[in-house]
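J.: Just to be clear, the model below is a prediction. Sequence and coordinates:
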Amino acid sequence: MGNIKTLSENLINQIAAGEVVERPASIVKELVENSIDAKANKIVVTIENGGKKLIKISDNGLGMDREDVLKAFERHATSKIKDLDDLFQIRTMGFRGEALASIASVAKVEIQTKRKEDAIGSKLECVGGKMSVLEEVGMSEGTVITVKDVFFNTPARQKFLKTDETEFTNITNILIDFALGYPWIAFKFINNGKVYFDLEITDDLSFRISQVLGKDIAKKLLNVDFFGVDPKVTGYVGRPEIARRTRQSQYVFVNGRAIRDAFISNAVMEAFHSLLPERKFPMFILFLELDPMLVDVNVHPRKTEVRFAYKNTIYSMVKGAVKATLEKQHIIPEIDDVARSYWNNEKAYGAKNPLAESLPVAGVEKNLNSGNLKRFNESSEINKALSFTKIFLDINSSSDSNHVKVLGQVKLSYILAYDGEGLFIVDQHAAHERILYQKLIRTAEQKTPAKQLLLVPELVQLSVAELAMLRQNQSIFNNIGFDMEEFGQDSFQITAVPAVIKNSNIKEIFINILDDISAGKMAHKIQDPEHEIICYTACRSAIKFGQKLELSEQIALIEELEKQSQKSTCPHGRPTMIRLTFDELEKRFGRK
């Protein structure tokens, strides 16, 4: 007997489900796409336990007749395409005919559906690929699909699902894509019995953006309107001051389909060129409309990737459209992050501003001609030299050869120091991050967080996704020293922050922490959500790379780092310092 065997239909569906149904968010995506293709203008998504226990999609679309219901669970059964030519003219969300069959093979699925012209609806259940008898059901026009116990018959797949909170966040992000791409559809999202958002129908994209991303964001978006032959590029790009530290707030739609494409992102980045601070990414919502013949959406079963026929042309068109928008608005680069943090610190705490001290005051600048400007620069250099000499003498006055002595700051990012055994080069951001992390950990363990009350509460307006994440994790934030409460429909008011946070730009820190949670940067290293949020808080609150520190601040930082039980790496695992022993130095110089 031969070894090669034909697989059963159910096993084939389960294998296909591995590509189509990766997690509950994948199911939501496939079913909402079906609702959109059915011309629905109202879609309600209900989930429980991050979609693991329940996913329910209700719509008021066209519905199906009895014959179509029976075919719906068959593999590669679809109403979207009929022949090969249709595959190159795709304008619908779905077309592969795999979704329902794949979902039904790994979950318990029930479908209820009715067309407008039918007197009665149809109901069918499919559990683990096995269909029940078709029944009649009374209902209004549309379709309701209920999915329960995802991966109930494939325990190995269940083990790879994330926490309920993570799966909930993934579903939220999927629904935000749909909400932004289809403002003429009303979307309602219910999680564990609580309504997370209820978006009304609108023909105004900017209004939908304000509903989803927040009014503050919507006010700082620039309209992109480029009517080329192929593609037509429309939408919005954010002003430089609302650039984010991740690409999470970048939305691209090709013929209505939400995609993730680094190629388009890079085109927008190049259009911004030098307008953005370092390590910041522009926010944008862009729609590309082009002939379906020029874009292949049949690249992957999940349909989140596409292939363009004329890639370089698309790149140039997107870049040109965004660049023209920025030039039209006369966008001028804002003061960079480092400078802004100094101004904010001075305004909030009355602290000495080292950046301000390094700039000539207006009266002095006016009276400087080329001659005394040269003398001014020379005297500054002399002062720097004298200052360094004084520092060097001071730090070498100690007789303790094992005591760490600070030499100074290099490139506004590294602190150079030495002790009796050799030299240290300390990454000031990583070192401070480690210090803050240890303090926040101790605070969380003691359950008595040290807080600093804000004289003026900080009002933070959040997007739908950010609100969802914050509500899921609010108790953790409270446990480490944040005091906050909901303020209106789309905002939180922060009244206190952990005492270790000295940066005055609380709003920026908080938004960046939520960005990090959304991006899940450390999910592969840290499974405890509390420790993960502590890591993000320490990172975003720490001294910045490129921030000027006074000598006293450098010394205090090194001394504080020396006290930590774990001081060699930051919470992300990057080294806080590099050590070069005197023995190694002597070898390098050929003395040994």
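T.: Arrived safely, thanks for sending.
J.: drop to CA atoms for contacts and neighbour counts, all remaining ones
T.: OK.
J.: after the helix or strand encompassing residue 224 comes which helix or strand?
T.: Using DSSP states H and E, residue 224 falls within strand 221-227. Downstream of strand 221-227, the first helix or strand assigned by DSSP H and E is strand 232-238.
J.: quick check: angle from that next one to strand 221-227?
T.: For strand 232-238 against strand 221-227, the angle by axes from the mean of the first three to the mean of the last three CA atoms, to 10 degrees is 170 degrees.
J.: Which elements pack onto the helix or strand just after strand 232-238?
T.: Per DSSP H and E, the first helix or strand lying C-terminal to strand 232-238 is strand 250-254. Counting contacts by 3 or more CA pairs under 8 Å, 6 or more residues apart in numbering; DSSP states H and E, strand 250-254 packs against strand 257-259, strand 284-289.
J.: Ranking the ones you listed by mean neighbour count, which comes first?
T.: Of all the helices and strands packed on strand 250-254, strand 284-289 has the most neighbours on average by mean count of other CA atoms under 10 Å, namely a mean of 22.
J.: Need the contact partners of that strand.
T.: 224, 230-238, 249-256 (CA atoms under 8 Å, 6 or more residues apart in numbering).
J.: The structure to be compared is supplied as follows:
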Amino acid sequence: MDSKIVVLDAHTANQIAAGEVVERPASVVKELVENAIDAGSTRIEIEIAGGGLTTIKVTDNGEGMTPVDAELAFSRHATSKIQCASDLFKITTFGFRGEALPSIAAVSKVQLLTRTAASLEGTKLTLAGGKITGQEPCGCPAGTTVIVEDLFFNTPARQKFLKSTFKEAGAVADIVSRIALIHPQISFRLISDGRIILQTNGQNNLLTAIAQVYSTELAKKMLPVEMETESLRISGFIGQNFQHRASREMQNFFINKRYVHHLRLSKALEAGYQGTIPVKRYPICVINLEIAPALIDVNVHPAKLEVRLEREEVITEQLTELVRATLEKKNRLPETGFRKVKYVPASEQVSLNLPTLVAEQVKENFVTDNAADSEEKQAMLPATKEAGQSANSLTQLLHRIQTPTVPQPITSEQEQEKLPPMQVIGQLYDSYILAQGENGLYIIDQHAAHERIMYEEVLHKFLAKNNLSSQILAVPLTLELTYQETTKLVDNIFHFRSLGIIIEHFGGNTFLVRGIPVEFTPQEGEDLVTSLLVELQSKNPKEILYEDLLKIVACKKAVKAKKRLNLPEMEYLLHKLNSTKFPYSCPHGRPTIINLTLAELARRFLRT
């Protein structure tokens, strides 16, 4: 009886394997460049034509190969990187499977020129469709040159799924750029259709490599990160809180200098920026994690873009803390003229509840003993009638605050990397505080600024006790919910309790709110609960974080746009903002302050 199972011939097997390793021209470039790095090269040149479909040429000055090794290199599973299965747990090279060269050769026409430094002549090897068609001595410099032509000439179906030559060339540039970033000790040059696309100098300076791959302007504003434990070292650069992008394209993660796709690392990075960049914007980075090879499995994906990590949770937590600590040390106002800022109008349902001081208290804490300064300060206060009305309203506000805190003088150490010195000069459209300083005009979004203040206050209270304090309502609030809202509320009742909101089921879809956070009035409490339910409708309960809910609490308590503030209130708000960890953005990442510089003013008035 004839067997249905047959052993595939070597040619067919090679083409199948090539489909896993060689997806597009960029895959070929990646494999060849990594081989050049493994060979100890300090200079690598990549030249492509037709997006890499017509020609790919990679030249290096590495150790080269002998004639015997040159031929063996195109045999499947022939490698100099490992000797046995146990070596998979201590891999320090980029290649190790012995599949790249035979896979490339199986779907293209290849020419190899190579020479070791100890040899007087090199070797020229030619292949077509994976078969060696010629081998002869030749003259060539020490190192290796691989020329790949007519990629996928014998697999036309593969060509149908490729992008335009322009996009394929872009994918090659992306691969080479990432490799150049993590190997600043190697000089790279990428040429596409005769034009130099990328060139690095190989001076072994990561920041210089970032500048040459991206731009000098971007590189000089990035922040260094570094930490080391017994089993982990993290190093590299991250963008500041205003250097964000619409995608994760500029997030470069490397593990032992191998570029990887790792969503958990991206999430850990973004968690460190939580509340400092806008929603749906992503930070940038070039980060290398040095981990013992025994704790990594790189034998997961044919292109080795995915890895498995032991102690992944510990590693991601350490990355988040490192990023957060770095940003706290270097939180600053972006350098701007007029920047386009997307402003989201705030609700106007909650009245002002700033811990404001009456004029005498403000004067005591903000005005120096210098008589001239005191007179100047007094001159800036509202007119007598308005001042009297403001004082009465402020007194009423103070009664709503259980323990108003008088601000302490800010030390020079605290002021460092916080708000620049500024003097309030007014309010614009009852929404923006205007202040002047040494560097021009500052425009402060009062809602965003107060939201940052309130968020850090409620977060501090929450972390201190793992919950917010409740006040029991004399008359419970009644909530009539939809079926979907009821389901979400029941699933997340513990979250509400931790936020100081005590809810009990009254029957059907009716619930009673018996307690709300102490900072809220009953009317504000009802609005808070409703807002939390709306937020829960858009998320899976498992994805709900206390931090997200605390942002809603802070937003509801923050002073709103279209709310008239007097001078003491504005000054106190800026004082409190200066004491926060991230004064330049609200918890949702929107900016709190923009700066119209003196230089920009001069330019706009044609003074320069």
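T.: Structure's in. What do you need? Here the structure is a predicted model, which means the values were calculated and not measured.
J.: Now tell me what touches the strand holding residue 224 of structure 1 from outside.
T.: Counting by CA under 8 Å, 6+ apart, 232-239, 286, 321-322, 325-326, 329 sit against strand 221-227 of structure 1.
J.: Around residue 277 of structure 1, how many other residues sit close by?
T.: Look at residue 277 of structure 1: counted by other CA atoms under 10 Å, it has 20 neighbours.
J.: tell me the secondary structure for it?
T.: On the three-state scheme (DSSP: H, G, I helix; E, B strand; the rest coil), residue 277 of structure 1 is labelled coil.
J.: That one reaches residue 338, doesn't it?
T.: No - look at residue 277 of structure 1 against residue 338 with CA atoms under 8 Å: they stay out of range, at 9.5 Å.
J.: now the helices and strands packed on strand 250-254 of structure 1 as a markdown table including distance to residue 75 of structure 1?
T.: Shown next, in a markdown table, are those (distance: least, CA to CA, whole Å):
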| stretch | distance to residue 75 of structure 1 |
| --- | --- |
| strand 257-259 | 23 |
| strand 284-289 | 30 |
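J.: Nearest to residue 377 of structure 1 among the ones you listed would be which one?
T.: Smallest distance to residue 377 of structure 1 across those (CA to CA): 43.9 Å, for strand 284-289.
J.: what's the average distance of that closest one to structure 2?
T.: Strand 284-289 of structure 1, aligned to structure 2 and superposed, deviates on average by 0.5 Å (mean CA distance after the TM-score superposition for structure 1).
J.: start and end residues in structure 1 for the lengthiest strand in structure 2, please.
T.: In structure 2, assigned by DSSP state E, the strand with the most residues is strand 470-480. Following TM-score structural alignment, strand 470-480 of structure 2 has no partner segment in structure 1.
J.: Skip ahead from that strand and say which helix or strand is next.
T.: That would be, after strand 470-480 of structure 2 and using DSSP H and E, helix 483-491.
J.: Any idea how far the helix or strand just after that next one is from the middle of the chain?
T.: Downstream of helix 483-491 of structure 2, the next assigned helix or strand under DSSP H and E is helix 493-498. Put simply, helix 493-498 of structure 2 sits 30 Å off its chain's centre (CA atoms, centre = their mean, to the nearest Å).
J.: Flag every buried residue along helix 493-498 of structure 2.
T.: The neighbour-count check on helix 493-498 of structure 2 (16 or more other CA atoms under 10 Å) flags 495-498 as buried.
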